[in-house]
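J.: next input, structure requested:
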Amino acid sequence: MNEVQCEISDGVAVVTLAAPQRRNALTVGMAAELMAAFDEIDARDDVGAAVVRGSGGSFCAGADLGVLADASQDPLDDDAQRDIDALYGSFLRVGRSRAATIAAVRGPAVGAGMNLVMATDLRIVARDARLISGFLRIGVHPGGGHFTLLTRAAGRDAAAAVGLFGQEIDGERAAELGLAWQAVEDADVEAVALQIAGRLGKDPALARRMTASFRREAGPPATSWDVGLEVERGPQMWSFRRRAQARPA
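T.: Modelled structure (predicted):
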């Protein structure tokens, strides 16, 4: 289908949702391709970071309407359950990648698309990007761990406003709330994301160990400080030894 493209260069993978004709809305097949792309990334030892982006000026318009329509016919049907699980599995796959992940968000990120944004470790957004929970407006309960993803990024009030009360926010507001690291001009989103990712791409082995420790400590659930000290101890000792071994005799 080739609706997800993966290009790897200089230690950084760029994963592109490539279905602009439907604003990159996720189908079951597309979710499978996304998981396969991250399987490829994780199977390589030369990738320290991955940037997830959408094509055609949109990030992701959510779950494809066909998937939602099929599921609504009989939500407890085995096929419907498998389809929804496939979509949820793609968010989890991104969130569990060995490489650190950055979402480069232009245009709308709606519902499942917003889940995909929040599944990454860091977000760079266009100032005029549109982040929309979208579930309330179509009369559907949020899914995919929506409230958890929002709360861990920006706290309870932001999760309530966006996820529960359906407030739409732009990129500027997302950065103010902590849902994104930085809001920039639309034309600069991907360049900024790649520049940040490139720092980890230079040392994939260290990047992967740091990413694993970061997620264990930051959560959810976040760890206590004393547990964090122990989580970091082993990887830090490894990095000390590697640094010493790299020095000329």
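J.: from now on I want contacts and neighbour counts done on CA atoms only, so please keep to that.
T.: OK.
J.: tell me which stretches of the protein form strands.
T.: 4-9, 12-17, 49-54, 100-105, 108-110, 122-126, 130-132, 169-170, 182-184 (DSSP state E).
J.: for the shortest one, packing partners?
T.: Counting contacts by 3 or more C-alpha pairs under 8 Å, 6 or more residues apart in numbering; DSSP states H and E, strand 169-170 is packed against strand 130-132.
J.: what packs against the strand it packs on?
T.: strand 108-110, strand 169-170, helix 171-177.
J.: in whichever helix in the chain runs longest, what counts as buried?
T.: Counting by DSSP state H, the longest helix found in the chain is helix 225-246. For helix 225-246, the neighbour count (16 or more other C-alpha atoms under 10 Å) marks G228, V231, E232 as buried.
J.: Throw these into CSV and include distance to A154, thanks.
T.: Converted to CSV, these look like this (distance: C-alpha to C-alpha, whole Å):
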residue, distance to A154
G228, 21
V231, 24
E232, 25
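J.: ok, now which ones touch A50?
T.: V12, A13, V14, V15, A99, A100, T101, I102, A197 (C-alpha atoms under 8 Å, 6 or more residues apart in numbering).
J.: so how do I select the buried members of those residues in PyMOL?
T.: Filtering those down to the buried ones (16+ other C-alpha under 10 Å) takes a single PyMOL command:
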select buried, resi 12+13+14+15+99+100+101+102+197
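J.: please give me the structure for this one as well, since I'd like to look at both together:
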Amino acid sequence: MAYNFISASSDGAVTTLAIARSDRLNALTPNVFVELKAAMDEALANGCKAFVLSGEGRAFSSGADLLPDGAGYEGLPDDLGALLNDHYNPFVQYLMELPAPLITAINGPAVGAGLSLALAGDISVMARSAYVLLAFVNIGLVPDAGASWMVAASVGRARAMELALLGEKLSAEEAHAIGLINRVVDDGDVLATAQAIAAKLAAGPGKAIGMVRKQINAAVESTLNDVLAIERDNQRELGFSEDFKEALAAFDEKRKPQFNGR
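T.: So this is what the prediction gives:
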């Protein structure tokens, strides 16, 4: 399928997606979300077991596009709540519910809702020269697209307040130091590092990995008793899985397991 606002390519069971609006610093529009979702749906149908999300050019994403683009997008509407409800929030929820892991390759600035997408990754790899910015307050808005939850869940209330209220840039090293992102690498290694992580996960027990990502996300906002119940139910199901049986056989036979995701 041909895309106008993103690029998509696959290598084995890993699909790499990139926002392809480099002339607008990969600013986000509803069309970007439509194409990303379509590409992910197609990849999953074709056996994709891990995703990498990045941006083309020098930015990961500068956030919501504030101006018309001449390609059907008329800029921000008066009712920003409707825009979030119809486009941003459903896509973020879609990412969080993916059955396959998502690695974000933060190749450049991740700003506003672009930071929300960057933090939606299960593992994030950031270029040394890149920065993140909760820019909303600088234009009189609040964090959206899940940024409030993702930032606070990662770094705690005090840091989240500082980032959201001051609206200041945070370098890659600073973001890593406070636990906002996972890894910092040289600029030229970002995509390859993310793809290597994705390939490792794609070769793993896919059913368990899908459950792990949902379980950890649920744990952030659940009570201990809720999490214990989720863990029990997931472990019960995985105990009957082919991957677990293969792992037991491989352990007994002193070999590396060959998982099939079932």
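J.: give me the contact list for the longest helix of the first structure.
T.: L206, R209, M210, S213, R216, E217.
J.: if we can go back for a sec, now the strands of the first structure in a markdown table, with distance to G155 of the first structure?
T.: Putting the strands of the first structure into a markdown table (distance: least, C-alpha to C-alpha, whole Å) gives the following:
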| stretch | distance to G155 of the first structure |
| --- | --- |
| strand 4-9 | 31 |
| strand 12-17 | 28 |
| strand 49-54 | 24 |
| strand 100-105 | 19 |
| strand 108-110 | 19 |
| strand 122-126 | 16 |
| strand 130-132 | 16 |
| strand 169-170 | 15 |
| strand 182-184 | 17 |
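J.: what's the closest of the ones you listed to V94 of the first structure?
T.: strand 100-105 (7.6 Å; C-alpha to C-alpha).
J.: what angle separates the closest one from strand 122-126?
T.: 20 degrees (axes from the mean of the first three to the mean of the last three C-alpha atoms, to 10 degrees).
J.: which strands or helices does strand 100-105 of the first structure pack on?
T.: Applying 3+ C-alpha pairs under 8 Å, 6+ apart, one finds that strand 100-105 of the first structure makes contact with strand 49-54, strand 122-126, helix 189-201, helix 204-218.
J.: what span of the second structure is it aligned with?
T.: Per TM-score structural alignment, the counterpart of strand 100-105 of the first structure in the second structure is residues 101-106.
J.: run the chain-centre distance for the matching stretch.
T.: 5 Å (C-alpha atoms, centre = their mean, to the nearest Å).
J.: repeat that for stretch 101-115 of the first structure.
T.: Distance, centroid of stretch 101-115 of the first structure to centroid of chain: 8 Å (C-alpha atoms, centre = their mean).
J.: one more: stretch 151-162 of the second structure?
T.: 18 Å.
J.: now stretch 171-180 of the second structure
T.: Going by C-alpha atoms, centre = their mean, where stretch 171-180 of the second structure is centred and where its chain is centred differ by 17 Å.
J.: repeat that for stretch 229-248 of the second structure.
T.: 25 Å.
J.: stretch 13-31 of the second structure too?
T.: Taking C-alpha atoms, centre = their mean, one finds stretch 13-31 of the second structure lying 13 Å from the centre of the chain it belongs to.
J.: returning to that earlier point: which one of the helices and strands packed on strand 130-132 of the first structure is the most hemmed in?
T.: strand 108-110 (a mean of 25; mean count of other C-alpha atoms under 10 Å).
J.: for that strand, which helices and strands make contact with it?
T.: By 3+ C-alpha pairs under 8 Å, 6+ apart, strand 108-110 of the first structure packs against strand 130-132.
J.: what's the equivalent of G12 of the second structure over in the first structure in contact with, if anything?
T.: Mapped onto the first structure by TM-score structural alignment, G12 of the second structure lines up with D10. With contacts defined as C-alpha under 8 Å, 6+ apart, D10 of the first structure is in contact with V47, G198, G201, K202.
J.: go again using 10 Å as the cut-off
T.: D46, V47, G48, A49, G198, L200, G201, K202, D203, P204 (C-alpha atoms under 10 Å, 6 or more residues apart in numbering).
J.: nearest spatial neighbour of the third one, skipping sequence neighbours?
T.: Excluding the flanking residues, the one nearest G48 of the first structure by C-alpha to C-alpha, 6 or more residues apart in numbering is P204, at 3.8 Å.
J.: the one you found contacts I41, doesn't it?
T.: No. With contact defined as C-alpha atoms under 10 Å, P204 of the first structure and I41 do not form a contacting pair (11.3 Å).
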